[in-house]
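K.L.:
Could you work out the structure for the sequence below:
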Amino acid sequence: MLDNWWRDGLLPATGGSLPFGGFLRCKFCTMALGAIVFLPILPVSASNIEKAVQAAVANHPEISRDQANASAATQAIDEASSTYLPRLDIEGAGGFELTDSPSTRATDENTRDLVRSEGSFTLTQRLFDGFDTSSRVASARARKGAAESFVGETIHRISLLAVTLYLDVLRNRTFLKAAEWNTAIHAELAGQVRELKRSGRGVGTDVDQADTRLALAESERERFRGELRAVKARYFEVVGEGAIDLTRPDLPDFDRPATADDAVAAAEASHPRIQTALNVQHALQADVNTQRAAYFPQVNLEAIGSTAGNRDGVPGQDSDFNGRVRGTYNIFNGLGDLARVRGSRNRAQAATADVLEAKRITRENVRVAYEQLITAERRLKPLRAQIGAAKRVVYGYRNQFKIGQRTLLDLLDAQNELFQARLSKVDGEFRVLLGIYELMAAIGKLPNHFNIEEKPVAQQSGR
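P.N.:
Next up, the predicted model:
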């Protein structure tokens, strides 16, 4: 059985693992982890990971929160636009009135008791407000755009997190299976070494060495099992579904930019981080004009009507109506308007800096993702070559161990080198796979790849 495992390979090419590079800490997990690499690869499907990402976007509360904020921003446009329409106020009152005045005292009664009633209306249409309304509408529209772009940012982040956890579950599952095989092989090897000692062909130190490696293999198996449970828990919290029947996806069908500069240009044209910063900048620039409205007069068209009965001790009904154009202009208010304008300009300048920073971060992320992907792809060929060389060493050491030319420790160390080579190869393959998704996210194309709509489902504006 050991001969077959050592001869036929180590890890399945479909594996899951620890977080990237983390499993390389397993320095002495030897022997039969090798027995799994060339097992048949499970059927692959891109739809599984697509469904997982779609479920994460549909279920994650951060996205629901940001969509609600985008809906609220839509209503803010209606609120700002309301000043374009006329305003109508009505007032009415009625009750007992006792009047004691020179006119009533001139009569025999001295005072007069009457039931008084009155009503009025005021219809106001703003004609000019120093561009306050138009500026507030522009600001509200820009804030709505920023809220929608922020939804896109959150969708990108959750999508990439779901992809990362999906692949992490696959790696950890495979490495747990590998650790279980590894423990079984160490147990069988320890038994065979004990049998050799009992027959007089072995030594006690070989038994101790085999038992030491068996204990370490069991410890590593439990570590892999715990890490799988942890990543499954994270997967469930992010995706909203259990990590069941996950299949390894094919390499994504991605129209990759030819150069890093092309990738940067694509990101600057569409990444939601930049769009959010630009919309916030536009909103704050509009706020400057909103504050500057205080420098202008305000002109309204007013229609005012009133009617009253038994007012001021005079029996009977009287009514009046007037229409007018009314203008008001504040001359001085303690320099408060000037301070508000200056403050809004400073905030607009800060928003301009935020746009530059958003572009810088986006460029950095794109270039890093692009170079990391190229590095991961270039590493695959030497990693695969390393496996072939390490496998030949293990096979030769195995034969030499049988005839006493190699010690058990030599064989275990050689097997460990092959095991590490297999882990590096699997790690390299997953780095390429995740690297493509990370480049998509850096450019701003990841949700589109999974057929996810980035714009929020918001309430329709009334205007």
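K.L.:
Going by C-alpha atoms from here, please, whenever you check contacts or count neighbours.
P.N.:
Will do.
K.L.:
who's in contact with stretch 69-88?
P.N.:
121-126, 133-134, 136-137, 140-141, 143-144, 147-148, 151, 456-463 (Cα atoms under 8 Å, 6 or more residues apart in numbering).
K.L.:
Show me which residues of stretch 292-303 are buried.
P.N.:
For stretch 292-303, burial by neighbour count (16 or more other Cα atoms under 10 Å) applies to 292-296, 298-303.
K.L.:
first vs last residue of that stretch, how far apart are they?
P.N.:
Terminal residues of stretch 292-303 are spaced 28 Å apart (Cα to Cα, to the nearest Å).
K.L.:
could you show me where the strands are in the stretch 1-150 of the chain, in order?
P.N.:
Assigned by DSSP state E, counting those that start in this stretch, the strands in the stretch 1-150 of the chain fall at 87-99, 112-128.
K.L.:
One more sequence to fold, the one below, so I can look at both together:
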Amino acid sequence: MTRYWVRAFLSGLALSAATAMLTVTASADKLFGAMEKAYVTNPTLNAARAGQRATDELVPQALSGWRPTISVFGEVSRTRSSKEGVPIITPDGPDVDSVAINNATSGNVSIQLSQPLFRGFGTVNQTKSAEARVDAGKQNLLATEQQVLFDVVQAYMDVYAGRQYVVLRRQDVSALEAQVKAARDRFAVGEITRTDVAQAQARLAESQSFLVNAQTDLARAVASYVQMVGQEPGKLSYPKVVSIPNSLKMALDVAGEINPQLLAQAFVEVARNSDISVAFSNLLPSADLVASAAGSDPDFAQSKDRSSAVQVGAQLTIPLYEAGAVYSQVRQAKQLASQSRIQVIEVARAVRQAVASSWNAYVGLAQIIKNTRTQVSAAQLALNGVQQEYQAGTRTTLDVLDAQRDLVQAQVLQVTAERNRVVSGYQLLAAIGHLTAVEVGLKVPIYDPDANYKRVRNKWIGTDVKTVE
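P.N.:
Okay, the predicted model is just below:
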């Protein structure tokens, strides 16, 4: 049954993809449009939001340490007893061989209330720990949002560049097919040798292989795009260059303040420090206010035996020795807090490296694009000149083939550099912490993680939740 459901689900996906291919409009898909669709529909992001809503419940669970617990206990029993040889008066006189049977129904009910008064400051610190973990979860949700949007940028640019590669490879194949035909014609009239024809054929076979590879890479890029966005890409347009900080120092300063991964780890450190106090609270006294009421009836048939009692009191518990377990838990919490402090430094260094790397890549690619454009223009002029000289008999077939290869390689380098610059720009935004729907300016309803947190923080009762299937 499970395998059938999986096959049906995958078949549905394939049908949806095929339908999307048939209904693609002629208008160009924009990068922001793809990001907006992913922001709303991407399952990875929606799952992370659900996970954060679950994390929100840590706070009401911690606050429950201030609240009373109430329990009710009830019991009803039926007793049947008998005794032989008990004299029973009958119309014919006493019967000493009779059996006396006694049936009785008894019951009791009690209700108990326990109100915590003091827990060694454990509830206070557990609440602080839970609040810090919720804050860390919000930052992790932002990090997931950034990763999803960056993956969309990569998928978008991979499809855009992949299509350019396929066009270039097809043009190269067409040019080499013409070159092979020309070589065969010249060989037929004795102007060139069979070696020249073989060289042209070898280059054509190589170019055809490159075309197959480009088509394969494009298909893979389209699949990634569908995975991230949820539909087939239409006619994509080259996105505008993103706005980035004016200097590397500015970028590093901003990242140190708002990078979600760094902030998340900082909140984890706060939570771990509170965990030390939570563990230590088990070594301190605790006090509770206890109230109870109970009633019992040994025989429902005789109301005179009913009884009831009400009791109110306070309980004080002073731990003397907990078999060493609590001491171990305190030491463990201290080591985990130390680990978190070290991990803050680790994440800060990783963020700095990511910002510096993407910044230098973005700046360097501007010059690389300029150089590749010059290279393409020069390679085109060189190919035209070599072809004319080839017709005049002063250049060989290999010279033409090399010039054609140089042009295609320059064009591929240009497309690659243009693709990489867009990706590195958005990678820099992600490293800083600016690749979010709010910072980028996506026209979508912004998901507010605080809404669910405020709804459940002080909730005392109820199991209803808002879920996304």
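K.L.:
Just the TM-score for the two chains, thanks.
P.N.:
The TM-score (TM-score structural alignment, normalised by the length of the first structure) is 0.81; 410 aligned residues with a Cα RMSD of 2.8 Å.
K.L.:
Now distance to residue 224 of the first structure and secondary structure too, for the buried residues of stretch 292-303 of the first structure, in JSON lines please.
P.N.:
What follows is those, written out as JSON lines (distance: Cα to Cα, whole Å; DSSP: H, G, I helix; E, B strand; the rest coil):
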{"residue": "292", "distance to residue 224 of the first structure": "64", "secondary structure": "helix"}
{"residue": "293", "distance to residue 224 of the first structure": "65", "secondary structure": "helix"}
{"residue": "294", "distance to residue 224 of the first structure": "67", "secondary structure": "helix"}
{"residue": "295", "distance to residue 224 of the first structure": "69", "secondary structure": "helix"}
{"residue": "296", "distance to residue 224 of the first structure": "71", "secondary structure": "coil"}
{"residue": "298", "distance to residue 224 of the first structure": "72", "secondary structure": "strand"}
{"residue": "299", "distance to residue 224 of the first structure": "74", "secondary structure": "strand"}
{"residue": "300", "distance to residue 224 of the first structure": "74", "secondary structure": "strand"}
{"residue": "301", "distance to residue 224 of the first structure": "77", "secondary structure": "strand"}
{"residue": "302", "distance to residue 224 of the first structure": "77", "secondary structure": "strand"}
{"residue": "303", "distance to residue 224 of the first structure": "79", "secondary structure": "strand"}
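K.L.:
hmm, back to that, check the strands of the stretch 1-150 of the first structure for me and report the most buried one.
P.N.:
strand 112-128 (a mean of 17; mean count of other Cα atoms under 10 Å).
K.L.:
That one vs the second structure, mean deviation?
P.N.:
Compared with the second structure after the fit, strand 112-128 of the first structure shows a mean deviation of 2.4 Å (mean Cα distance after the TM-score superposition for the first structure).
K.L.:
Check the offset of that strand from the chain's centre.
P.N.:
55 Å (Cα atoms, centre = their mean, to the nearest Å).
K.L.:
How about residues contacting that strand?
P.N.:
Under Cα under 8 Å, 6+ apart, the answer for strand 112-128 of the first structure is 83-100, 104, 297-311, 313, 315.
K.L.:
cool, stretch 229-237 of the second structure as well?
P.N.:
Taking Cα under 8 Å, 6+ apart as the rule, stretch 229-237 of the second structure contacts 17, 20-21, 24-31, 34-35, 37-38, 41-42, 152, 156, 159-160, 222, 225-226.
K.L.:
so where do the helices sit in the stretch 351-463 of the first structure?
P.N.:
Along the stretch 351-463 of the first structure, counting by DSSP state H, counting those that start in this stretch, helices occupy 408-443, 446-449.
K.L.:
right, so those helices: which one is the most enclosed?
P.N.:
Most buried among the helices of the stretch 351-463 of the first structure, counting by mean count of other Cα under 10 Å: helix 408-443, with a mean of 23.
K.L.:
Many thanks, I have nothing further to ask.
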